[in-house]
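**Student:** turn this into a model:
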Amino acid sequence: MKALFLAGGLGTRLRPLTEHLPKPMALVGNRPWLEHLLLHYKEQGINEFVIAVKHYSELIESHLGDGSKYGVRIDYSIEKELLGTAGAIKNAEHLLSDRFIVVNADIIHQVNLASALKFHINHGGVATICLTEVEDPSQYGVVEQISNHQITRFIEKPKKEEAPSNRINAGIYIMERRALGFVPSGRSVSIEKETFPLLIENGSGVYGHPIGGYWMDMGTKDRYRQVHWDVLDRRFPVKIDGKEVEGKGIWLGDNVRVGQGVLFIPPVMIGDNVTIGDRAIIGPYVVVGKSSRIGDQARMANSILWDRCKISAGAQLNECIFGSDMEVGPHILHEAVCNRTLEVQR
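**Tutor:** I've put the predicted structure just below:
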C-alpha cells in the first residue's frame, strides 16, 4: 500500500513564515514536518510514497529526493494548477496502488495505521475517514454516523450545541482506487464537499474510524507554538534530535558551544552547531534552530527560532517565531512572527 501526501498548499495563516515555503515544510522541532511524517509512516510499514506538490515543489524535492536516504521510494505528482483535495488525488491516480492512504501533510498527528487498516478491510466500503475528537467542533467538519460507524453526512462548522458529535475529519483517508472513478479529471474537486458526499449518497460505503493519539492542525501561529510546547513536554513524542542533559528537559545537538554563565530554564531544545554567548538566559519553552548564534546576555522565552538565526547581544525575545536566516538587533520583541525581512506580525 502506498501513502499519498497532499503537500501542495501554502500556509496562509502562518505567514510570513511560509510565504515562500509549503506549509508541510515548516520546521517542527528543528526538522521539516514533512520529514517527520515520512518517517512516522515508514515506522507504520509504508515504504512507497507519492507527494502531491504545487507551490515551491523544488524545495520539497531537493530535501526529500527520491527517498533513498530514508530507505523508502518517493514519486512526485505535480499540479500545474491547484486541483483541490480530490483533484490532487485524481491527478496522482497513475502512481497509486489499488488501496492507498491519503494524508493532508500539514496536519500534525500520529496514527495507528494497522488498526485503521483492519477496520477498513472489514467494512468493505470504498473509503475510511480517520476521525479525531475535539472539545469544540464548531470550526471543523463534523461527521454523523450510524451504529456500524458508517458516515451518513457531514456538517460543516456547526454551532457547538447543534453538532451531532465531536468527531471531526482528521484529514487522513484510506481509499480504494475504484472511488476515484467518481472524481472528475482536469478541474478542482473538494473531497470533503463533493467526493465523500457523492460516495455516501450512491451507497459506495464511507466509514469513520477514530485514530486517538495526538492531532493538531498547525495552521495558526498559536497552534504552531502549541505543537512545539507539546513536543518539549513530550505530550507529542516525536523524535528530538540531540542528547538530553541528565533528564532535565534540556536537549543539546552536536557541536553546541555554550558561553560562561549561561542559564537554561527547561524545557529547551538547541540544534546542532549553535553558539550561545556569555550569561544568556534561554527558556522556558525555547527551540533554537541549527547553526544559530545567540549573543551575550540575550534573553529568550516561549520562542522558536529556525535555522541560522543571529540574535544580537542584549536582545530580549518572548513568544516570538523567527524564520530561517533572521538577524535581530538588540531589540525587545514580544509576540513577533518574522521572516528574513524582519516583517513583524502580532
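**Student:** going forward, measure contacts between C-alpha atoms and count neighbours the same way
**Tutor:** Fine.
**Student:** once you drop chain neighbours, what's closest to Tyr76?
**Tutor:** The shortest distance from Tyr76 to any non-neighbouring residue, by CA to CA, 6 or more residues apart in numbering, is to Ile51 (4.9 Å).
**Student:** by contact count, what packs against the helix or strand encompassing that neighbour?
**Tutor:** In this assignment (DSSP states H and E), Ile51 forms part of strand 48-53. Here strand 48-53 touches strand 2-6, strand 73-78, going by 3 or more CA pairs under 8 Å, 6 or more residues apart in numbering; DSSP states H and E.
**Student:** and this one, so I can compare the two:
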Amino acid sequence: MSTPPSRSRATAGWATSASTSCPRLVERGKVVAHPLPGYWRDLGQPHKYLRAHFDVLTDDLGVLDRPDWTINTRQRTRVAARVLAGAEVVDSLVSPGCRVAGRVERSVLGPGVVVGEGAVVRHSVVFADCVIEAGATLDGTILDTGCVIGAGAFVGGAGPAVAEDPDLVTLVGRGSTVAAGVRVEAGGRLEPGTTA
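**Tutor:** A predicted model of the protein is given here:
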C-alpha cells in the first residue's frame, strides 16, 4: 500500500489493521488461508499474554511436551526448583532455580525467582531473577526480569479478571523495585528501573 504524497496515511483513510484490510481483501478474492493445527493465541496485549500462560497451567494443549518440537533456550543451567515446607504451589509452572516459601497460585515463575515466606503470587507471570519478599502480594501482574517486591508490598489485585481486561494488568518493568509496604494498584505501570 502506498500513500499519495499530498496526504498522510491517517488522513487518507488507508487501512492499517487486519480488522479493516482483511474484509476488503476477501471481497476482492485476494485472501488465502494457511491453517495452523493446534493451539494458537494472539499475544499482542498484556491481558492476552497472561491468558496464554493461564491456558497451559492445567493442560499442556500439545504445546510444551512435544518430542518433535524441542524448546531451545539460552538460559544458564540452574539447580532444581525448591518448594519449602509450608509453601503451596497450585496450578502453576515453576522454573529451575526458583525457591518458594510462600503461596503461588495460577502463575508462572521464571528461572531463579524467590518467593518469600508468607508472600502470595497469583494470576501472574514473573520473569527471571525476581524476588518477592516475605508477606508481599503480587496479583494480576507481569513482572519483568530482576525486579524486587519489598516485604509487605501489594502489587496489582485484579484477580482472575486480569486475563480479560487490558486495563487491569499491572506491569512492572525490568529491574524495578517496589519498596516494603508500598501499594501499586491494579492496572499500574512501572517503567524499567523504577523505584516505587
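**Student:** among the helices and strands packed on strand 48-53 of structure 1, which comes closest to His209 of structure 1?
**Tutor:** Closest to His209 of structure 1 of those is strand 2-6 (CA to CA; 17.6 Å).
**Student:** run the angle between that closest one and strand 73-78 for me.
**Tutor:** Orientation check (axes from the mean of the first three to the mean of the last three CA atoms, to 10 degrees): strand 2-6 of structure 1 against strand 73-78 gives 40 degrees.
**Student:** next, Leu138 of structure 2: secondary structure please.
**Tutor:** With DSSP: H, G, I helix; E, B strand; the rest coil as the basis, Leu138 of structure 2 sits in strand.
**Student:** where does the helix or strand where Lys90 of structure 1 lies end up in structure 2?
**Tutor:** Using DSSP H and E, Lys90 of structure 1 sits in helix 84-91. Using TM-score structural alignment, helix 84-91 of structure 1 lines up with nothing in structure 2.
**Student:** do stretch 3-17 of structure 1 as well
**Tutor:** Going by TM-score structural alignment, stretch 3-17 of structure 1 sits over no part of structure 2.
**Student:** hey, where'd the helices end up in structure 2?
**Tutor:** In structure 2, the helices defined using DSSP state H lie at 9-12, 18-27, 46-55.
**Student:** what's the single longest strand in structure 1?
**Tutor:** strand 167-176 (DSSP state E).
**Student:** that one versus strand 141-145: what angle between them?
**Tutor:** Interaxial angle of strand 167-176 of structure 1 relative to strand 141-145 (the same axes, to 10 degrees): 70 degrees.
**Student:** and strand 167-176 of structure 1, what other elements does it pack with?
**Tutor:** Using 3+ CA pairs under 8 Å, 6+ apart: strand 167-176 of structure 1 touches strand 99-104, strand 127-133, strand 141-145.
**Student:** could you give the angle of the first one to strand 127-133?
**Tutor:** Between strand 99-104 of structure 1 and strand 127-133, the angle formed by their directions is 40 degrees, by the same axes, to 10 degrees.
**Student:** ok, the last one next?
**Tutor:** Relative orientation of strand 141-145 of structure 1 versus strand 127-133 (the same axes, to 10 degrees): 110 degrees.
**Student:** now do the buried residues in strand 141-145 of structure 1.
**Tutor:** 141-145 (16 or more other CA atoms under 10 Å).
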